[in-house]
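Asks: I'll drop the sequence and a predicted model, then ask my questions.
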Amino acid sequence: MARPNRCEVISPDESCIVHVVSRVVRRCYLLGDDPLTGKNYDHRKEWIETLLQHQAKHFGIDLLCFSLMSSHFHLVLKSQPEIVVTWTSR
């Protein structure tokens, strides 16, 4: 059975809190030591944190909390429709 489209579950006019999970592809590593290549990717953590906060501000959402792991990440986001309605198309 197919799951419903997000637009059918989440209303853009109501504030809601969602849990988002995303995995990296091809068994790559987002952070930490990659056992296959021996490279360390810890330098990405600060960059990802800054990027998440920047994107949240520009997309009208609150980044309530997040967890960055070597192969995936979790985000808890809250939509802010009351802020988005004040935006203009300019």
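Replies: Structure received. Numbering: from 1, shown residues only.

Asks: all contacts plus neighbour counts: C-alpha atoms, from now on.
Replies: OK.

Asks: In contact with the most centrally placed residue in the chain: list those residues for me.
Replies: For the chain, residue 75 is the residue whose C-alpha lies nearest the centre (Cα atoms, centre = their mean; 5.1 Å). By Cα atoms under 8 Å, 6 or more residues apart in numbering, the residues touching residue 75 are 19-21, 63-67.

Asks: ok, second structure coming up, stack it against the first:
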Amino acid sequence: MPQSRKSQISLIDTPYYHCVSRCVRQSFLCGTNTLTGQSFEHRRGWVEERLLFLSTVFAIDICAYAVMSNHTHVVLCVDKALADKWDTESVLKRYHTLHKGTLLTQKFINGDTLTQGELITLDDTVEIYRKRLYNISWFMRDLNEYIARQANKEDDCTGRFWEGRFKSQALLDESAVLACMAYVDLNPISKINKTPIIKMVNFHP
């Protein structure tokens, strides 16, 4: 029986995770369709730019990533201690770069005066947002939903672009992290995509 996402991700055991997302409906993440000759190479830039942007918002480092013709590999390291240091304003500004937030969080950022009751509610909301900003599921959601919307708009279609949710594998020790990073670096190149983007950055053993 498949494990729930919650049981697959335990920061007590390790901050390192290997995440894989795969396309459906014979979609092209990048590469060239040999039947039509249409090139999707520019979509590599979408993924790379989005990944690097999200790493500036979340308390999650990118150790390595590879963008293939129909899937992505990302090795992530969660820095919960960093998120715990952020004050209310930092949490809200980061979260608002990706999501609208609530009327209360918008009022606080705008400098409006809040009642004592509103401040209590705000504190609870900030803690929810803080947890999301070091949550791998939210990181991958903000990556994959963005790419799916861009691709569907370009393809003039609706529906799923990714094959369900991403798959996650915990990397429990330094040797597992290094082996996974090497795997991502040497990931087999598909017949369609002969020039994958592969990066290895920010490894903290």
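Replies: Here it is on my side, so go on. Quantities reported herein were computed from a predicted structural model and do not represent experimental measurements.

Asks: Would you mind measuring from residue 69 of structure 2 to residue 140 of structure 2?
Replies: To residue 140 of structure 2, residue 69 of structure 2 is 18 Å away according to Cα to Cα, to the nearest Å.

Asks: Which residue of the two possesses the greater neighbour count?
Replies: Shown here are residue 69 of structure 2 and residue 140; by other Cα atoms under 10 Å, residue 69 has more neighbours (27 against 19).

Asks: residues contacting the closest residue to that one other than its chain neighbours?
Replies: Residue nearest to residue 69 of structure 2 in three dimensions, not counting chain neighbours: residue 30, with 4.7 Å by Cα to Cα, 6 or more residues apart in numbering. Contact analysis of residue 30 of structure 2 by Cα under 8 Å, 6+ apart lists 39-44, 68-70, 193.

Asks: and what of residue 70 of structure 2?
Replies: 22-23, 27-30 are the contacts of residue 70 of structure 2 under Cα under 8 Å, 6+ apart.

Asks: Tell me how many other residues crowd residue 155 of structure 2.
Replies: Counted by other Cα under 10 Å, the residues lying close to residue 155 of structure 2 total 10.

Asks: Same check on residue 6 of structure 1?
Replies: Residue 6 of structure 1 has 8 neighbouring residues, counting by other Cα under 10 Å.

Asks: ditto for residue 30 of structure 1
Replies: For residue 30 of structure 1, the neighbour count with other Cα under 10 Å is 23.

Asks: what do you get for the one 5 residues further on?
Replies: By other Cα under 10 Å, the residues close to residue 35 of structure 1 number 10.

Asks: Give the equivalent position in structure 2 for residue 18 of structure 1.
Replies: Using TM-score structural alignment, the partner of residue 18 of structure 1 in structure 2 is residue 17.

Asks: Figure out the helix or strand that its match lives in.
Replies: strand 16-22 (DSSP states H and E).

Asks: sorry, back to before: residue contacts, the residue lying closest to the residue nearest to the centre of structure 1 once chain neighbours are set aside?
Replies: What sits nearest to residue 75 of structure 1 in space, not counting adjacent residues and going by Cα to Cα, 6+ apart, is residue 66, at 4.4 Å. The contact partners of residue 66 of structure 1, taken as Cα under 8 Å, 6+ apart, are 73-76.
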